[in-house]
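In: have a look at this prediction, sequence included:
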Amino acid sequence: MAFLDDAVLDSGLSALTGISSPVLHICSAEPTSRSEALSLSLGNKTGITIGSPGDRTGGGRKVTISAITDGEVTATDEATSWAIIDDSKLWAANDLSAPQNVTDGNTFTLPAFDIGIPDPA
């Protein structure tokens, strides 16, 4: 069986905790680049909080993105994905736990969620 110490997994997740100006975007599809995240964006929240690495349910390590209660909606459509970017790159993206219809000018909310790395199989 393969083994990686938690410190190895934490090093990978520390890249996320070290982002100086993270911005979370809700998107109409899952982006694969920063420019695509911006073009698919339906809204955003600056200054998101990314927690320290910790144990992941089922093994491995994770960071938690804090809940968002006041994200700014900038377009009307169905948000299906989220993306975390900074000034230079797309750091992470995935599907929302549940798609949500959003309307330009409103706010959006998201519950806290985890980004994790599983233990090796």
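Out: Yes, it's here. Numbering: from 1, shown residues only.
In: make it CA atoms for all contacts and neighbour counts henceforth
Out: Noted.
In: quick one, longest helix in the protein?
Out: helix 6-17 (DSSP state H).
In: pull the residues that contact the following helix or strand past that one.
Out: Where DSSP states H and E defines the elements, the next helix or strand beyond helix 6-17 is strand 23-27. For strand 23-27, contacts defined as Cα atoms under 8 Å, 6 or more residues apart in numbering pick out 37-38, 40-48, 79-86.
In: alright, now check it against this:
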Amino acid sequence: MSYINPRVLDEGLTVLDTEATRLDICDTEPSDYTEATDTYSLGNKTSLSIGSPADRSPSGRQVTVAQITDGTIDADGTAAFYAISDTANSRLLAVGDLSSSQAVTTGNQFNLAAFNIGMPGPA
């Protein structure tokens, strides 16, 4: 039987809780910091609230990114991905699909429901 102590998983997820400072919504899936915060970004939110690691069902650990109600839109397009970055170190930390694509228009705000980012336990 495989086993990974929750602390091992938590240390990886804690980076999101302690170092993430910006969430961008993007029209194309970014693969690096510049793509996430400039090339593909349609808008962003700083001052993120990401919780501490907790149990994930059916196994593993996760953090929850709190709901966003006041993200700023900087470009027109269709947002399909989120990207979470550490701006102090110019690091892309996490990328994922939005639960559904959304058309956005410059000058408006975007909202995202709370969502989880997790790591599964061993198989």
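Out: In hand now; what should we look at? Remember, predicted model here, so these are calculated numbers, not experimental data.
In: TM between them?
Out: Overlay of the two chains. TM-score (TM-score structural alignment, normalised by the length of the first structure): 0.96; 120 aligned residues with a Cα RMSD of 0.9 Å.
In: sorry, back to before: how much does the longest helix of the first structure stray from the second structure?
Out: Following the fit onto the second structure, the mean deviation recorded for helix 6-17 of the first structure is 1.0 Å by mean Cα distance after the TM-score superposition for the first structure.
In: residues of that helix that come out buried?
Out: Leu9, Asp10, Leu13, Ser14, Leu16, Thr17 (16 or more other Cα atoms under 10 Å).
In: can you check stretch 74-91 of the second structure too?
Out: Neighbour-count burial for stretch 74-91 of the second structure, counted by 16+ other Cα under 10 Å, picks out 74-75, 77-86, 91.
In: okay, and which of these map to strands?
Out: Gly77, Thr78, Ala79, Ala80, Phe81, Tyr82, Ala83, Ile84, Ser85, Asp86, Arg91 (DSSP state E).
In: tell me who's in contact with the third one.
Out: If I follow you right, that is Ala79 of the second structure. With contact set as Cα under 8 Å, 6+ apart, Ala79 of the second structure has these partners: Ile25, Cys26, Asp27, Thr28, Leu42, Leu98, Ser101, Gln102, Ala103, Val104.
In: find the nearest non-adjacent residue to the residue mapped onto the second one from the first structure, please.
Out: Under the alignment defined by TM-score structural alignment, Cys26 of the second structure is paired with Cys27 of the first structure. Take Cys27 of the first structure and drop its neighbours on the chain: the residue closest to it by Cα to Cα, 6 or more residues apart in numbering is Ser41, 4.4 Å away.
In: counting neighbours, what do you get for Gly43 of the first structure?
Out: 26 (other Cα atoms under 10 Å).
In: mean offset of the one helix or strand it maps to relative to the second structure (after superposition)
Out: Here Gly43 of the first structure, judged by DSSP H and E, is contained in strand 41-46. With mean Cα distance after the TM-score superposition for the first structure, strand 41-46 of the first structure departs from the second structure by a mean of 0.3 Å once superposed.
In: now for that strand, which elements pack on it?
Out: Counting contacts by 3 or more Cα pairs under 8 Å, 6 or more residues apart in numbering; DSSP states H and E, strand 41-46 of the first structure is packed against strand 23-27, strand 68-73.
In: dump those into CSV; add distance to Pro120 of the first structure as well.
Out: Shown next, in CSV, are these (distance: least, Cα to Cα, whole Å):
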stretch, distance to Pro120 of the first structure
strand 23-27, 28
strand 68-73, 31
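In: packed most tightly, which of those would that be?
Out: strand 23-27 (a mean of 26; mean count of other Cα atoms under 10 Å).
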